[in-house]
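Trainee: the following comprises the amino acid sequence and a computationally predicted model.
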Amino acid sequence: MADSTTIDVAHGEMSRSEAKGKAPLLATTHQVFAITKAMEREDNKIGYKRGVATFDFILRLCALAAALAATATMGTTDQTLPFFTQFFQFQASYDDLPTFQFFVVAMAIASGYLVLSMPFSVVCIVRPHAVGPRMLLITFDTVMVALTTAVAGSAAAIVYLAHNGNSSANWLAICQQFNDFCQSVSGAVVASFITVVIFMFLVVLSAVGLRKH
């Protein structure tokens, strides 16, 4: 009985010793698991931010194409109606209206800004956690939203009058005569509204990128 008890006690002491020896190992295992999980979450976060920045860059290319198309189309719009003599002709050009002149200047500014913003968008791809470039982009993107919306809306109003006129103010619809001119300016206005929508998406993307920081 004595031997049996001694063996039991010894066995119990061995169990406690083994438990004490395994406790640090278990703690270390939990720490490694927690660190691994944290690293996985950080990698996922970096991948998410890099994906947002890449989509931002692609949208800027699309916005640049739309803004350049609007600027070039409006800036080259000109139509002359043929008549019997070269001394008596009717001509319609974008620079006949201050609204269209403002449209060309503003869309050219938007195009230049988009070109200058490309390097900052690339920085956001390379350094997904960078806050400064995103803050700069979201600030100027918001300004561009206001500018392009103003010029697109004002030009759309002139195009509407050119197509439909206004009988109350005795403004005649000129698109029946200057059909090519109206088609060109209408296309430029459509391209400008596409630019506005893309700028809005860019602001949202920058806000999402900052929110996940």
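Mentor: Sure, I can see it.

Trainee: only C-alpha atoms from now on, for both contacts and neighbour counts.
Mentor: Fine.

Trainee: okay, now residue 16: neighbour count?
Mentor: Using other C-alpha atoms under 10 Å, residue 16 has 12 other residues around it.

Trainee: neighbouring contacts of stretch 125-133?
Mentor: 46, 49-51, 53-54, 120-121, 123-124, 210, 213 (C-alpha atoms under 8 Å, 6 or more residues apart in numbering).

Trainee: putting a second one here so we can go through both:
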Amino acid sequence: MNSGDSTTIDVPDSAAGGSAAAKGKAVSVVAAPPPRPGGMKKGVAIFDFILRLCAIVTALAAAAAMGTSDETLPFFTQFFQFQASYDDLPTFEFFVIAMALVGGYLVLSLPFSIVCIVRPHAVGLRLLLLILDTMALTLTTAAGAAAAAIVYLAHNGNPNTNWLAICGQFGDFCQKVSGAVVASLITVVVFVVLVVLSAMALRRI
């Protein structure tokens, strides 16, 4: 090899090709918009509607069970009869009225829940349901807790205040009022889930 000769090696411009490929990749990433979370919101709205149907059943069942709780003992005479009815106690009357109001509200809220399924991004309607559900939750909790206290006294009594346990004699009456209280507590749990779902839906909007 002579000293005067020179050897030239052609190197492909990989940097230019790499930058072009990188630009192509960058363009493809930017061109794909992030999906909107409408599917999750719609699923939450459908679950909300199902829970409202369940709450209607439990609330109206609680009102019906308490409203029909009436028992008369078989051993009575013309002048004396032993009877237990829900309207003997103002607490049970309040329970029936409260649970009937809650059941009526749940029925009226079904169309709004359907609108939330069709339009899962409706903020105002979801906020309205959240406020009304919170109010209904408060009313249901108050009615259920007050009735539960009376049912406890009916089962166990209170010797300090000479409150006698009556469930040993009025078994059917106590069974109905106890079932009504259990149904109201189930309604409370459903309302708590409804409030949490509405809060989650508003947070993700």
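Mentor: Yes, it's here. Note that the structure is a prediction, hence the values are computed from the model and not measured.

Trainee: circling back: take the contacts of stretch 125-133 of structure 1 and keep only those in helices.
Mentor: Taking DSSP state H, the ones among those that sit in helices are 46, 49-51, 53-54, 120-121, 123-124, 210.

Trainee: which stretches in structure 1 count as strands?
Mentor: For structure 1, applying DSSP state E gives strands covering 78-81, 90-93.

Trainee: Provide the aligned range in structure 2 for the first one.
Mentor: Applying TM-score structural alignment, one finds that strand 78-81 of structure 1 aligns to the residue range 70-73 of structure 2.

Trainee: just the buried residues of that stretch, please?
Mentor: Residues of stretch 70-73 of structure 2 classed as buried by neighbour count (16 or more other C-alpha atoms under 10 Å): 70-71.

Trainee: over to stretch 152-161 of structure 1?
Mentor: Within stretch 152-161 of structure 1, judged by 16+ other C-alpha under 10 Å, the buried ones are 152, 154-156, 158-159, 161.

Trainee: and for stretch 38-47 of structure 2?
Mentor: Quick answer for stretch 38-47 of structure 2 (16+ other C-alpha under 10 Å): 41-42, 44-46.

Trainee: ok, now stretch 180-189 of structure 1?
Mentor: Here stretch 180-189 of structure 1 shows 180-182, 184-186, 188-189 as buried, counting by 16+ other C-alpha under 10 Å.

Trainee: ok, average deviation of it from structure 2?
Mentor: Compared with structure 2 after fitting, stretch 180-189 of structure 1 has a mean deviation of 0.2 Å; criterion: mean C-alpha distance after the TM-score superposition for structure 1.

Trainee: structure 2: matching residues for that stretch?
Mentor: Aligning stretch 180-189 of structure 1 against structure 2 (TM-score structural alignment) gives residues 172-181.

Trainee: cool, and stretch 104-116 of structure 1?
Mentor: Stretch 104-116 of structure 1 maps onto residues 96-108 of structure 2, going by TM-score structural alignment.

Trainee: name the residues that touch the matching stretch?
Mentor: For stretch 96-108 of structure 2, contacts defined as C-alpha under 8 Å, 6+ apart pick out 52-53, 55-56, 59-60, 62-64, 66-67, 136, 139-140, 143, 184.
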